[in-house]
Structures are given as C-alpha cells and as structure tokens.
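K.L.:
Got a predicted model here, sequence first, then my questions.
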Amino acid sequence: MDQKIKQDFCIGANLRALRIKAGLTQEQVAIKMQLFGLNMSRDFYAHIENGTYNIRASELVAFRAVFQCDYADFFVGMD
C-alpha cells in the first residue's frame, strides 16, 4: 500500500515556485517524474500544484531530485 502525505498545508505554491526557478514547464516536470518510475501526466502534476491531490512520499523524494532542492524548500512559509 502506498503511503500518501495528507496536505493540511498546501505545498503546491512552493512546488510551482521551484518549478519556475528550475525553468521547467509542468509537462517537463511530469516527464522527469516518469524517469523516476512514477506515473505522472501534466494534468496530474497540475493537481499537485493546485493542492487537490495528496502526494506520496515517493513523489516528494523525486521532486527533491528533479528540483535539486532541500526538503525544507517544500515547506517555505509554513512555520
């Protein structure tokens, strides 16, 4: 069973900021996630940025690699 992280705070805005900083489109992020073995489309990624999908821990690990960031970057502004 896959574990999901319930978003009581939406990290979508931080993901969007990291994506833009990396110079990637939503489509490019989805493709990079597929290279990590995760089934993701652009539309699916858009749901994550909008906060309408609770991400899996494995997706968070892959996002860290795609955006070359620290885990703390996902939670900026959520003190």
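P.N.:
Nice, thanks for sending it over.
K.L.:
Only C-alpha atoms from now on, for both contacts and neighbour counts.
P.N.:
Will do.
K.L.:
May I see the buried residues of stretch 12-20?
P.N.:
Neighbour counts over stretch 12-20 (16 or more other C-alpha atoms under 10 Å) mark Gly12, Ala13, Asn14, Leu15, Arg16, Leu18, Arg19 as buried.
K.L.:
The structure to be compared is supplied as follows:
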Amino acid sequence: MKTFAHLIFTCFVSFFAFCGALSMKDNPWPGFAVAFGIWGIFLWRYNVRTKREAQRRQMEEFIFREYMRSRTHGNRNF
C-alpha cells in the first residue's frame, strides 16, 4: 500500500513537471529534470524497500528454523 501511495505521488509530480516543461518556451530542461528525477528517486527507494523486506523475511525464516531446531532437540529425551 505504501508503494502504491508513492507511485501515485510520483505520477502527479512528474505529470505537473512535464506539463510545466512543455509550457516553457526558453528552457524546458529543469521541468524534464524534475520529472525524470522523481522517477529515479521512486525506483531507487523501491529497490531499497524491496531489499530491506527480503532481508527481514530471510531473518524471520532463520529465526523460525532455529526455534524449530531447538524445539525438536529438546523433545528427543522421552
């Protein structure tokens, strides 16, 4: 849901930046820079969030495996 909100925000900002760039007669490049820059920031942050989430999932899986290993070793002595 957070990624969707960031995507909508990115779309709005880039849309208005492109509209502003197209309406400029002398120098439209600042508008284009903002529009493409906001997409670059979105993709960069998406990549960071994806890596962080994968790392968290891997750590949770490791903790669960260690917990299950400790539970099975403790129940061997009947």
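P.N.:
Alright, I've got the coordinates. All values derive from a computational prediction rather than experimental measurement.
K.L.:
Could you get me the TM-score between them?
P.N.:
In this superposition the chains share a TM-score of 0.25, using TM-score structural alignment, normalised by the length of the second structure; 28 aligned residues with a C-alpha RMSD of 3.4 Å.
K.L.:
and Tyr45 of the first structure, what does it touch?
P.N.:
For Tyr45 of the first structure, the contacting residues are Gln26, Val29, Ala30, by C-alpha atoms under 8 Å, 6 or more residues apart in numbering.
K.L.:
Tell me the one of those nearest Phe44 of the first structure?
P.N.:
Ala30 (8.2 Å; C-alpha to C-alpha).
K.L.:
That closest one contacts Arg42, doesn't it?
P.N.:
Yes. Under the criterion of C-alpha atoms under 8 Å, Ala30 of the first structure is in contact with Arg42, at a separation of 5.4 Å.
K.L.:
Give me the more crowded residue out of those two.
P.N.:
Per other C-alpha atoms under 10 Å, whichever of Ala30 of the first structure and Arg42 has more neighbours is Ala30, with 22 against 15.
K.L.:
Can you give me the separation between the more buried one and Phe67 of the first structure?
P.N.:
12 Å (C-alpha to C-alpha, to the nearest Å).
K.L.:
ditto for Ala17 of the first structure
P.N.:
Taking C-alpha to C-alpha, one finds Ala17 of the first structure at 10 Å from Phe67 of the first structure.
K.L.:
Ok, Leu35 of the first structure next?
P.N.:
Relative to Phe67 of the first structure, Leu35 of the first structure is positioned 14 Å away (C-alpha to C-alpha).
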